[in-house]
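Peer 1: Following is a predicted model, sequence given first.
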Amino acid sequence: MHPKFRSRAVLTGAAGYLAVQFWHTFRNRNSWPFCAYNMFNYDLPEKWQQFRIVLHDADGHTTGPTDPWCLLPVEFFRVVSIMNKMFFGPAGEDLRRTFCTRTLDLVNKTSWGDFDEIRASPVSPASAPFVALDVYVVEVDNECDAFDRSSVRTTELIHRHDPQGVAAGKETGWRIREK
């Protein structure tokens, strides 16, 4: 094989690979082995579980379902770790209630912007304070819309913090995808 041809073939292959990688990055899509974020380049199982939250304000408006990343002003992956320890660890009901009370207090009294891996604090559509928090575990797969956090296979309400009773009987707007 001629050296010039070999170098052109290598350059063409590298350029093609980079073009596909850039497409995945800019479209925020993952298709193994191409990934929008190289740090998270792995093959997912057919179905997996994630957290979702729904916030309820004092005027009866609902925010969500959405990811829990906006609840705390820390990196989004740390929020998921905290939620795992809080709702699947040895924490008792009293600690969960205290966590939800303090989290809602933080969200209502402090706002923070979207920066790097920290997601912006949630904002009530009516500017009323949030008074209730629902925590769900949902099952998703590749057919679920990655940009629509209500698009899921199944939902399970694992904790409801609702001291004023505003969330009872509320419709959450899940878009359950058929299996």
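Peer 2: On my side now, so go ahead.

Peer 1: CA only for contacts and neighbour counts going forward, please
Peer 2: Will do.

Peer 1: Please, where are all the helices along the chain?
Peer 2: 3-27, 76-88, 93-109 (DSSP state H).

Peer 1: okay, now the one to match up with it:
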Amino acid sequence: MLRAPDVNSSKALVALAGAFTVASLVSTVANRNFWPIASNNMFNAKFGDRLSRFAVEFHLSDGTVVACGPANCIPTQFFRAGAVFADVFMGDEDHPKQVLCQRILRRLRRDRWRSFDEVRAPANLPNVPLSRMEIWVETTVRGMPQEREVVYTYVPSDAQ
């Protein structure tokens, strides 16, 4: 006849902690998000050799070019900024693109934010008129720049 093992609360706690540790390790090694066991790997992703990301260039009327990323243009978490740019600038409609560019310029010129936690500092634009703003998609292969393509160019109405 089978007998139930003697299990007290301390043995149960040790067994539960061991199972949690093993599940967390397996989840991390497999790069799977197994919440609530292992949610720490949600920012740890395996990327292929080819990686594309957005970049922004502000071309000022004096010839200065200020380059930055999406996270320096909108006051949101850096890991969400690229998704916002993809949603707006990869779409077919032109109006949302113009509106976002106008709002970016207004925030950078007048209503700057402070960096905090996962929100990056705003791009520093000198007090010089803007001639155009270009949104780029840059592609790297194994970390080496390969391609750059302008996906949108915004020219303010007051530019010459």
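Peer 2: Done, it's in. These numbers were taken from a predicted model, which means no experiment stands behind them.

Peer 1: returning to that earlier point: using TSV, please lay out the helices of structure 1 together with mean neighbour count and distance to Glu139 of structure 1.
Peer 2: Listed next are these as TSV, based on neighbours: other CA atoms under 10 Å; distance: least, CA to CA, whole Å:
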stretch	mean neighbour count	distance to Glu139 of structure 1
helix 3-27	12	23
helix 76-88	15	15
helix 93-109	15	22
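
Peer 1: Would you mind putting the ones you listed into a markdown table with distance to Trp69 of structure 1 alongside?
Peer 2: Compiled in a markdown table, the helices of structure 1 are given as follows (distance: least, CA to CA, whole Å):
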| stretch | distance to Trp69 of structure 1 |
| --- | --- |
| helix 3-27 | 21 |
| helix 76-88 | 5 |
| helix 93-109 | 12 |
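
Peer 1: Go through those and name the closest to Thr63 of structure 1.
Peer 2: For Thr63 of structure 1, the closest of these is helix 93-109, at 12.7 Å, according to CA to CA.

Peer 1: That closest one corresponds to what range in structure 2?
Peer 2: With TM-score structural alignment applied, helix 93-109 of structure 1 matches the range 94-110 in structure 2.

Peer 1: Now do that stretch: distance to the chain's middle.
Peer 2: Here stretch 94-110 of structure 2 shows a centroid-to-chain-centroid distance of 19 Å under the convention CA atoms, centre = their mean, to the nearest Å.

Peer 1: In structure 2, what residue corresponds to Thr12 of structure 1?
Peer 2: In structure 2, Thr12 of structure 1 lands on no residue (TM-score structural alignment).

Peer 1: Tell me which residues touch Thr12 of structure 1, please.
Peer 2: When contacts are counted by CA atoms under 8 Å, 6 or more residues apart in numbering, Thr12 of structure 1 touches no other residue.
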